[in-house]
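Q: quick check, what structure comes out for this input:
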Amino acid sequence: MATLALPAGPFALGTFSAPDGEPFPGLLVQERVLDLSGALDRSPSDVRAVLERWEETLPLLRALAEDDGRGWRPLEGLRVHAPVEPRQIFQSGANYRQHVIDLEVAHRSPDDPRTVEEARAEIAAVMDRRAAEDLPYVFTGLPSAVTGPYDDVVLPSWAEKPDWELELAAVIGRPAHRVSVDEAIGYVAGYTIANDLTDRATVFRRDMKAIGTDWLRCKNAPGFTPLGPWLVPAESVADPGDLRVTLKLNGDTMQDESTKDMLFGVARLVSYVSRTARLLPGDLVLTGSPAGNGIHWGRLLRAGDVMEGSITGLGAQRTRCVGETS
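A: Here you go, the predicted model:
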């Protein structure tokens, strides 16, 4: 396992297990972990259960983080799992200005008479107008795609163009339905890192072009959403709209962009999703991928690749790609 990058703030949440042990919800303070299933009333079995009572539990977590008399154990030697098991995953598409411009240029028709510079300028104008006047574009993902931040990623044999998409993920802390933009940020318990892998070859249906995109096929293979390592409380993230999102492939920087480039920020995304769906504690709202995906570089994922993803203050994940064996 890679050297673990610790989060910002006095503490974070995570899901851990000892060798051959069952996963448990843990409070991370520096390089030590406290098992919350024994330290909190009602013995929460997982981090989602902690989030179910987030408002009343958060002050207790602050106090526990300063209590040296508890049964802390060293982080070293513990396995780090995805920090939370969501019931619902909402994924924002086309939410980074530069990323959308890159994709539109990459996928433009060979018959397009515009120069690359002309196409970029026109698409940029559309993005600016969209941010000011339009609504976010959001679809749903499967919790079964979630895997740990240091687990291997199995590339399915059918995935011809697997790609990376490192993203900021907001974690919901209380039920939210039809909340305003001004209210929305108050429903976010914290933030974590998600790599929303996508097979570019199956994004669009070849057999039914009129239907368009196939998000089930291209994004939801088991392990296609490495998550974590930590859930960092919102109070420790000064501005989710000003974080650096960086992904390295085999040591080379591919994505390195600020969340300032988002067209729709966390509050607008959470509010928009809540207009239709009822958000629940532990749910994830993925905020979209910045520029620098493999389709931009002309270099897609293959077995043996190592992805290292980090976001300011949220730690870092490291995943190795392996080929499907059966």
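Q: can we go C-alpha only for contacts and neighbour counts from here?
A: Noted.
Q: burial measure for the residue nearest to residue 159 when sequence neighbours are not counted, as a count.
A: Spatial nearest neighbour of residue 159, excluding adjacent residues (C-alpha to C-alpha, 6 or more residues apart in numbering): residue 199 at 5.7 Å. As a burial measure, residue 199 scores 24 neighbours (other C-alpha atoms under 10 Å).
Q: residue 199 touches residue 162, doesn't it?
A: Yes. Counting by C-alpha atoms under 8 Å, residue 199 sits close enough to residue 162 to count as a contact (4.1 Å).
Q: quick check: the residue nearest to residue 159 vs residue 306, distance?
A: Using C-alpha to C-alpha, to the nearest Å, we find residue 199 at a distance of 17 Å from residue 306.
Q: just residue 62 next, same as before
A: 35 Å.
Q: those two: which has the busier surroundings?
A: A count of neighbours by other C-alpha under 10 Å puts residue 306 above the other of residue 62 and residue 306, at 19 against 14.
Q: ok, the closest residue to that one other than its chain neighbours - contacts?
A: Spatially, and ignoring its direct neighbours in sequence, residue 306 is nearest to residue 320 (4.4 Å; C-alpha to C-alpha, 6+ apart). Shown in contact with residue 320 (C-alpha atoms under 8 Å, 6 or more residues apart in numbering): 150-153, 303-307.
Q: go again using 7 Å as the cut-off
A: 152-153, 304-307 (C-alpha atoms under 7 Å, 6 or more residues apart in numbering).
Q: next, it: secondary structure please.
A: Applying DSSP: H, G, I helix; E, B strand; the rest coil to residue 320 yields a three-state assignment of strand.
Q: quickly note the distance from it to residue 309.
A: In this structure, residue 320 and residue 309 are 12 Å apart, going by C-alpha to C-alpha.
Q: spatially central residue in the chain, please.
A: In the chain, the residue lying closest to the centroid (C-alpha atoms, centre = their mean) is residue 194, at 2.3 Å.
Q: another one to check against the first:
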Amino acid sequence: MKLARIGPAGQEKPVLIQRDGTARNISSVVDDISARSIADGILTRLEQIDVAALPTAQLEGVRFGPPVSDVGKIICVGLNYTDHAAEVGLPLPTEPTIFMKGCRPSGANDPVRLPKGAAKGDWEVELGIVIGKAGMYVDEADAYDHVAGFCLFNDLTERSFQMEHGGQWTKGKSFPGFAPLGPWLVTRDELGHPDNLRIWLEVNGVRYQNGNTANLVFGVQQIVSYLSQFYELEPGDLIVTGTPAGVGLGQTPPAFLKSGDVVRLGIDGLGEQQQNILAWED
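A: From the prediction side, this is the model:
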């Protein structure tokens, strides 16, 4: 199933989108799509009810908020596509490269403001994993049991903050609005194993990223198992799995975001996003 939260920020209503595209308002079943409702088994409950008896919801022209209202940790995997590591001139990691993102997810199509004085805003389309069941020391064979579903994610980055101000990557990743998520949470039963999905991103109609999740260095099961050695994974946590080649930093010469740009991105089965880029002063 596809689950979404639609409406103005702070007033989103939960909906279920059926395979034929019909949206059903599920407010009578659950108040919100949240870490708590996922932990309490809302995905199983929704599988057991007659959703056709629920009222329909209009999707055209509405805002899609983050599909999970209260994402917990955002754990990111860097350099996890073979082609991306090559474009930035770094060797493939022997273990996943991990960093954190310190901002809250925003809606899939919400506008994005660049930081004050930003000079090197960049894009990174990524596959996101939403954790559905808590766990530590998870075996790879059991990893999917801990996954609620998958989302499209844009790991926006200010490269000057990331690379020119010392310290680690997090400061370049954490500006408000730098985590567009959605439009949907797609459950495992609908998407299947996301190991051969087209993943792409365009800026102003020019396609920069055109990859496939088959090129992941570490796959979903490996990542979930690996991270569970260091973190207590909890329902509502978001793991983003890296980006394919084609980031702005990897262009010759480098290409970075500016006010007025339009970014579009998508992953097969997970929908599309579009963000209008604004300067801090706009």
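Q: TM between them?
A: Here the TM-score for the pair of chains, by TM-score structural alignment, normalised by the length of structure 2, is 0.92; 278 aligned residues with a C-alpha RMSD of 1.9 Å.
Q: for the stretch 101-250 of structure 2, just list every one of the strands.
A: Secondary structure of the stretch 101-250 of structure 2, counting by DSSP state E, counting those that start in this stretch: strands at 112-113, 121-122, 125-131, 147-154, 157-158, 185-187, 198-203, 206-212, 238-240.
Q: so where in structure 1 does the second one end up aligned?
A: What that stands for is strand 121-122 of structure 2. Matched against structure 1 by TM-score structural alignment, strand 121-122 of structure 2 falls on residues 162-163.
Q: how far apart are the matching stretch and its match in structure 2?
A: Compared with structure 2 after fitting, stretch 162-163 of structure 1 has a mean deviation of 0.5 Å; criterion: mean C-alpha distance after the TM-score superposition for structure 1.
Q: chain center to that stretch, what's the gap?
A: What separates the centre of stretch 162-163 of structure 1 from the centre of its chain is 16 Å, taken as C-alpha atoms, centre = their mean, to the nearest Å.
Q: need the contact partners of it.
A: 197-200, 293-294, 300-301.
Q: distance check, residue 12 of structure 1 against residue 105 of structure 1.
A: In terms of C-alpha to C-alpha, residue 12 of structure 1 sits 40 Å off from residue 105 of structure 1.
Q: and the two? Which one has more around it.
A: residue 12 (27 against 16).
Q: give the contact list for the aligned partner of that one in structure 2.
A: The equivalent of residue 12 of structure 1 in structure 2 is residue 2 (alignment by TM-score structural alignment). Residue 2 of structure 2 is in contact with 16-18, 184-187, counting by C-alpha under 7 Å, 6+ apart.
Q: now do 10 Å
A: Taking C-alpha atoms under 10 Å, 6 or more residues apart in numbering, we find residue 2 of structure 2 in contact with 15-19, 21, 23, 67, 149-151, 183-188, 190-191, 269-270.
Q: quick check on those residues: which are buried?
A: Among the contacts of residue 2 of structure 2, those scoring as buried are 15-17, 23, 67, 149-151, 183-188, 191, 269-270 (criterion: 16 or more other C-alpha atoms under 10 Å).
Q: map residue 65 of structure 2 onto structure 1.
A: For residue 65 of structure 2, the residue aligned by TM-score structural alignment is residue 81.
Q: quick check: its match vs residue 93 of structure 1, distance?
A: 26 Å.
Q: out of the two, which sits in the busier spot?
A: Between residue 81 of structure 1 and residue 93, counted using other C-alpha under 10 Å, residue 81 has the larger neighbour count: 25 against 15.
Q: hang on, the more buried one packs against residue 46?
A: No. Contact criterion C-alpha atoms under 10 Å: residue 81 of structure 1 and residue 46 do not qualify, at 11.3 Å.
Q: list residues touching both of the two?
A: Common neighbours of residue 81 of structure 1 and residue 46 (C-alpha under 10 Å, 6+ apart) are 14-16, 23-25.
Q: aligned partner of the residue nearest to residue 306 of structure 1 in structure 2?
A: Checking TM-score structural alignment: residue 320 of structure 1 goes with residue 276.
Q: same check, this time on residue 61 of structure 1
A: In structure 2, residue 61 of structure 1 lands on residue 46 (TM-score structural alignment).
Q: can you tell me how far that match sits from residue 7 of structure 2?
A: 21 Å.
Q: helices along the stretch 1-150 of structure 1, start to end?
A: Under the criterion DSSP state H, counting those that start in this stretch, helices of the stretch 1-150 of structure 1 are mapped to 36-39, 47-52, 54-65, 97-106, 116-133.
Q: mean deviation, the second one versus structure 2?
A: In other words, helix 47-52 of structure 1. Looks like 2.4 Å for helix 47-52 of structure 1 (mean C-alpha distance after the TM-score superposition for structure 1).
Q: which part of structure 2 lines up with that helix?
A: Using TM-score structural alignment, helix 47-52 of structure 1 pairs with 34-39 in structure 2.
Q: what comes up buried for that stretch?
A: 34-35, 37-39.
Q: list the contacts of it.
A: With C-alpha under 10 Å, 6+ apart, stretch 34-39 of structure 2 has contacts from 14, 30-32, 40, 42-44, 67-72, 130-134, 148, 234-237.
Q: and the alignment partner in structure 1 of residue 11 of structure 2, how far from residue 60 of structure 1?
A: Alignment note (TM-score structural alignment): residue 11 of structure 2 maps to residue 22 of structure 1. Plainly put, residue 22 of structure 1 is 24 Å away from residue 60 of structure 1 if you go by C-alpha to C-alpha.
Q: thank you kindly, that will do.
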